[in-house]
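>>> Turn this into a model:
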Amino acid sequence: MQLKTMRAIRQSMLGGPEVLELVSMPRPEPRATEVLVRVAAAGVNPVDWKTRSGYGGIGKPPFILGWDVAGTVEAVGSGVTRFAVGDRVFGMPEFPSEAGGYAQYVTARARHLAKMPERLGFVDAAAMPLSSLVAWQALVDTASVGPGDRILIQGAAGGVGHLAVQIAKSLGAYVLGTCAPRDVTFLHGLGVDEAIDFTQQDAASTVRDVDVVLDLVGGPVSMASLPVLRDGGLLISVPPFTDLVPIRTAAGDRIRVTDILVEPDRTGMEAIADLVEQDQLRVRVAHVFALEDAARAHELGETGAARGKIVLTAGAWARMPKIQSSVRQTIISTKCGAAAPQKETS
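Got it, this is the predicted structure:
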């Protein structure tokens, strides 16, 4: 017998992590072109706590946060031909509108999801969509990166950055990445050609002739990235609150400058799934929380101390197949760690 109710994390007001409440509510039903997904895991991203605090665009509370989801198709609406009940799927539905990923069930348009790679577990799958799509849409759709291109990734060890490194390498690029001292070895393990410890080396004064800069840090880093670019190069600034007007003025006609807002992308998700199957893309999962501990997950995320992605689990995840992370994961019950000296703000 199918449950008609579900547990979800909902907020009725804007504020700190304490506004996130565990509630019981009616389970959604799929409409035409939608599927109902039984959520096994949901990713936690910086946009989540920014939206919780009032900087997002999904309107006034009450609402349910969360866009990155991985789970199993429970039901299909009319017109759906891509999926069947029982399929394992992952994706980033409805972004930037409300998707409701912090819940046991979510409905999504079928074309906002992709089938999970066989080798990927639910936790890893939930950690990937938003971050990997930002990287894919920046490097492939926006920059058209190809073999031999020189790419500098500012914040290369972060949630988006470490995936961008691997995607850029899969495209044949020469990849430079800035990071904290503790992550130099990690980046070399991902295949980065030059890992730059930003506490010891100023990329703006030592790096030149870069074709593309993917800035995941924002603020003054975008402006400081201009000198590294060749004439006709491209600066992609991902953090949403970076003022591009003075950067474009300084860049003049020499450098192209753009921002980017990620969007649901079935084709991109399928390409990402292919990279996973080919063992060219792995996600770094730092911490796993139970759904009811969403507030603790946000507390940790906002410190910048998580060295990798944070994931919520919405069910008996330990009994699900292929759930172990390909990099690293832990179960967290208390906040821990110190803030990282450099972090993505996207």
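>>> going forward, measure contacts and count neighbours with C-alpha atoms only.
Fine.
>>> Locate residue 205 within the secondary structure: which element?
Element membership for residue 205, per DSSP states H and E: helix 203-206.
>>> Could you do residue 234 as well?
Counting by DSSP H and E, residue 234 is part of strand 229-237.
>>> ok, residues contacting that strand?
Residues from elsewhere that reach strand 229-237 (Cα atoms under 8 Å, 6 or more residues apart in numbering): 138, 143, 208-216, 218, 222, 225-226, 254-260.
>>> To check against the first, give me the structure of this:
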Amino acid sequence: MRAIAYRHCLPIDNSASLEDVELPTPALEARDLLVRVNAISVNPVDTKLRAGSAPAEGQLKVLGWDAVGVVEAVGSAVSNFSVGDRVYYAGAINRPGANSELHAVDERIVARAPASLDDAQAAALPLTSITAYELLFDRLGLPKDGGAGQTLLIVGGAGGVGSILIQLARQLTQLRVIATASRPGTRQWCLDLGAHAVIDHSKALSEELKALGIDGVDIVASLTQTPQHYAQIIASLKPQGRLGVIDDMATLDLMQLKSKSISLHWELMFTRSMFQTPDMDEQGKLLAEVAALVDAGKVRTTVNANFGSITAANLRKAHALIESGKAQGKIVLQGF
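Predicted coordinates:
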């Protein structure tokens, strides 16, 4: 089968950083689906692993943690899906990624794709939807339809996770949603997705909030460059506020949170699949809920760029855009 992989950690402008390769069809475990991949999207995790996680000597590594496709075969213990089902999912970080014609994935983290979206549109949603949903409800502990009278500040509102978090917060909670964006286009993007207001993260967040008449927020979802914004996040949070974080960083001084009794909540959407937690199937359930919201017209795809067919050359272009820090919404590719 055709796939895109890498052998060494190389800069994305090197043609060997991602290569077109041929690989054998993956073997199925008992609860696996074999999916013929029709569309994928690209996430920051792809670029981070390509740049910093080298395969073993002589081995290939396939990236890709967003896919839409059709089930071609099922494992011996599969109970929720059948051959021919059209599905979407994000996969598991400790297994080969979905940048391949055929992909094996555990049925518990899979759902039927939104019927109202085409493959490319649906491919934009799984990883970011899982991240945003888990951050809101599993990590920050918000009840469904809760948050009345509270304000959520989303740092990095126009990125992949921010784009779906704005929508889920508006549809499933009563929070007042403030997003950050620093360019006219990204500002409008956040407003179009449902943010009540947008502030500029290139300026002091606390002062930007005060200009809106907001002295402090109850919750911050910091989705990018947390160390850069950390002091202003703390200044912007009310005493006993909650801080949710998804990005990677070398250090974070937790003592700065103590005086306000601010709680810190990490979100990594791969935790459930990586550790085979007893509630691993919650990811499949939440993806089904997101699909229902999409088909009801309450949540929209976050695609902002389609880079064409699934080839190494096109994937390199997508990685380069993400690494530039200028990506808005999600980048998708479709068809081998």
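>>> Quantify their similarity with the TM-score.
The TM-score (TM-score structural alignment, normalised by the length of structure 2) is 0.85; 305 aligned residues with a Cα RMSD of 1.9 Å.
>>> which bit of structure 2 covers the strand holding residue 234 of structure 1?
Mapping strand 229-237 of structure 1 onto structure 2 (TM-score structural alignment) gives residues 237-245.
>>> The matching stretch: average distance to aligned residues in structure 1?
Taken over the aligned residues, the distance from stretch 237-245 of structure 2 to structure 1 averages 1.2 Å (mean Cα distance after the TM-score superposition for structure 1).
>>> the helices in the stretch 1-150 of structure 2, which residues?
For the stretch 1-150 of structure 2, the helices defined by DSSP state H, counting those that start in this stretch cover 44-52, 119-123, 126-133.
>>> For residue 92 of structure 2, which of the ones you listed is the nearest?
Residue 92 of structure 2 sits nearest to helix 126-133 of all the helices of the stretch 1-150 of structure 2, at 10.2 Å, using Cα to Cα.
>>> Now do the very next helix or strand once past that closest one: which elements does it pack against?
Note on helix 126-133 of structure 2: by DSSP H and E, the next helix or strand toward the C-terminus is strand 151-155. Applying 3 or more Cα pairs under 8 Å, 6 or more residues apart in numbering; DSSP states H and E, one finds that strand 151-155 of structure 2 contacts helix 160-172, strand 176-180, strand 217-222.
>>> Report the distance from the shortest one to the chain centre.
In other words, strand 176-180 of structure 2. Here the centre of strand 176-180 of structure 2 is set off from its chain's centre by 18 Å, with Cα atoms, centre = their mean, to the nearest Å.
>>> Then stretch 146-165 of structure 1?
14 Å.
>>> got it, and stretch 194-210 of structure 2?
Relative to the centre of its chain, stretch 194-210 of structure 2 is centred 23 Å away, using Cα atoms, centre = their mean.
>>> what comes up buried for the match of strand 229-237 of structure 1?
Across stretch 237-245 of structure 2, burial judged by 16 or more other Cα atoms under 10 Å covers 237, 238, 239, 241, 242, 243, 244, 245.
>>> ditto for stretch 94-111 of structure 1
Buried residues in stretch 94-111 of structure 1, defined by neighbour count with 16+ other Cα under 10 Å: 94-96, 98-111.
>>> one step back: please identify which of the helices of the stretch 1-150 of structure 2 is closest to residue 321 of structure 2.
Smallest distance to residue 321 of structure 2 across the helices of the stretch 1-150 of structure 2 (Cα to Cα): 10.1 Å, for helix 44-52.
>>> what's the matching range in structure 1 for that closest one?
Aligning helix 44-52 of structure 2 against structure 1 (TM-score structural alignment) gives residues 46-54.
>>> next one: the matching stretch to chain centre, how far?
Counting by Cα atoms, centre = their mean, stretch 46-54 of structure 1 comes out at 14 Å from the chain centroid.
>>> So which bits of that stretch are buried?
Neighbour-count burial for stretch 46-54 of structure 1, with 16+ other Cα under 10 Å as criterion, is recorded at 46, 47, 48, 49, 50, 51, 52, 54.
>>> contact partners of it?
Counting by Cα under 8 Å, 6+ apart, 11, 14-17, 56-58, 65-66, 298, 301-302, 345-346 sit against stretch 46-54 of structure 1.
>>> Ok, stretch 28-41 of structure 2 next?
Around stretch 28-41 of structure 2, the neighbours that count as contacts under Cα under 8 Å, 6+ apart are 26, 64-78, 81, 98-108, 119-120, 123-124, 310, 330-336.
>>> ok, how many other residues are close to residue 12 of structure 1?
Using other Cα atoms under 10 Å, residue 12 of structure 1 has 14 neighbouring residues.
>>> My read is that residue 5 of structure 2 contacts residue 21, right?
Yes. Taking Cα atoms under 8 Å as the definition, residue 5 of structure 2 is a contact partner of residue 21 at 6.7 Å.
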